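>>> Here is my input; please provide its structure:
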Amino acid sequence: MEIRGVLFDVNGTLIDIETDDWGEETLGPLKYFLRYYGVRLGRQELRSRLEAGVRHHLGIIPQPFPELDWTLIWRDVLAQAGVFDHGILSGDDTGPAERRYQISLDLARMHRSLARRRLRAFPKTHEMLDDLSRRYPLAIVTDGQWAFAREELTETGLIGYFRHVTVSGDMGLRKPDTRIFHDALHAIGVDASNAVYVGNDPYRDVHGAQASGMRAILVGDKSLPNWATSGRRPDYHIRHIHEVPNALQALASR
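So this is what the prediction gives:
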């Protein structure tokens, strides 16, 4: 195999992340922040409205693997509470519309920042990417929110290694939809037959990449599924992200 490009998943592959979207430490500060806009909701009621928003938006996105937009979910919570019915946030003019957009974006980012418990690159990730970026064009294909996915890559010092970043939130669809993989391949000008995808999820990453025509490297200690019925399994399996160069060398020799 002639390898001309390498694509990566992010969370659980390059970045070691832990979040808690619904705990008191997360929703508690948000419920108090909302009171400045006249919204008085307890944590459970706020969670119920957010979860209802998730179900609603998943139901109206015409994709087999839909991706949410948390700015729209927060916008709906505010709208249902009547926040946009009066004051500087009301009306159809450009000014109020921009302010409604900004507060919804701010709440999505605040929610994410409060939910974070850990966010860091896995050991030796920078060294591995520095090596590979000198030899191949690199790209990201990640299931994430446009409101903060690139900012988290920047925060962990990873974004500079990549020529292109495809975020599911930009497209309204998630892996394993093949279109999200082909978007990144097109951006870096590499044919799928000459590309390798690296991820930690056997279905979304391995199945999605292989269905797109790429080879797939599975990272981590997750037990490998039984692919006997479908004939699909990772083209290579490694335990740690810094082993990717050796895996690529092995695939290139096949």
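
>>> Every contact and neighbour count from this point should use C-alpha atoms.
OK.

>>> Do a quick rundown of the helices in the stretch 151-254 of the chain.
Remark: helices of the stretch 151-254 of the chain, listed N- to C-terminal, are 168-171, 178-188, 208-211, 244-252; assignment by DSSP state H, counting those that start in this stretch.

>>> Now show me the structure for the sequence below, then we'll compare the two:
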Amino acid sequence: MIEAVVFDFDGTLVDFVDSDIKSLKHLHSFAEANVSFDEFLETAVDEIMEFHRLVDQRLIDPLLMHRFRLEKTFKRHGMKWDDSALKIYKAELLRTCVPFDGVVDVLVQLRERFKLGLITNAYDGEEQRKRIAFSGLHIYFDEILISGDIGVYKPDPKVFHTLLSRINVAPENAIYIGDSIKYDVAGANSAGMKSVLFSKSSKTLSSEAHFHAHGVEGLETLARELCELA
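Model prediction:
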């Protein structure tokens, strides 16, 4: 019997990629760049991937993510760097953190029948809490866990077990919804939970996931079915 529904945040409830691109474009417009935004964006993507690789190898402090990425991007294009660029980007990242249309209705419906949890793999707990609060979604969750706060990241089952212990629900009585096969589906499965693979627009499928939700419409259907079963 399902007692709790647990969500991923970025890519599942809010569109981080869209928010990031808008924030980078906003920064680019302030920076008097001699490079096109497309080139600027391509470099920024390369640098964030390099940063994650360094974090995985424990060669860099995860909290340096934005500074590392933006400063390296600026310098690769001969742009003058100072900390004001970091402030501009982070402020816009907050402003553009909005839920997918229809997500609030899904959470309201589920909250009537189930405990709700949120697990996000963000490095910087303070910053991520601000983003979650700015999205307005924090009020719907019984428990929010940010991996950077405990130093353990999805797909490690310890992350899932930590949240479930806080809301006093056994893994077999919980379902997890996320957009990553590697981090969300595999992690939830290893923790003994039911897993749902969410895809914003494409109909991504995985034999590892117990269920699939294509777009917010898929979440609405899943929520309705779960409530009916409850």
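
>>> counterpart of I167 of the second structure in the first structure?
With the correspondence set by TM-score structural alignment, I167 of the second structure lines up against I188 in the first structure.

>>> What helices and strands are in contact with the lengthiest helix in the second structure?
As assigned by DSSP state H, the longest helix anywhere in the second structure is helix 37-56. When contacts are defined as 3 or more CA pairs under 8 Å, 6 or more residues apart in numbering; DSSP states H and E, helix 37-56 of the second structure packs onto helix 16-30, helix 65-76.

>>> need the ones you listed in CSV with distance to L226 of the second structure and mean neighbour count, can you?
Putting these into CSV (distance: least, CA to CA, whole Å; neighbours: other CA atoms under 10 Å) gives the following:
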stretch, distance to L226 of the second structure, mean neighbour count
helix 16-30, 27, 17
helix 65-76, 38, 18
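
>>> got CSV for those helices, with distance to A133 of the second structure too?
Converted to CSV, these look like this (distance: least, CA to CA, whole Å):
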stretch, distance to A133 of the second structure
helix 16-30, 15
helix 65-76, 20
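
>>> among those, which is nearest F160 of the second structure?
Judged by CA to CA, the one of these that comes nearest to F160 of the second structure is helix 16-30, at 21.6 Å.

>>> and that closest one, how far from the chain's centre?
When C-alpha coordinates are averaged (CA atoms, centre = their mean, to the nearest Å), helix 16-30 of the second structure and its chain have centres 17 Å apart.

>>> now the angle from it to helix 37-56?
Relative orientation of helix 16-30 of the second structure with respect to helix 37-56: 120 degrees, computed using axes from the mean of the first three to the mean of the last three CA atoms, to 10 degrees.

>>> if we look at helix 16-30 of the second structure, which residues are touching it?
10-11, 37, 40-41, 85, 88-90, 92-93, 96-97 (CA atoms under 8 Å, 6 or more residues apart in numbering).

>>> 6 Å instead, please
D10, Y89, E92, L93, T96 (CA atoms under 6 Å, 6 or more residues apart in numbering).

>>> just stretch 149-159 of the first structure next, same as before
Contacts of stretch 149-159 of the first structure from elsewhere in the structure, counted by CA under 6 Å, 6+ apart, are R120.
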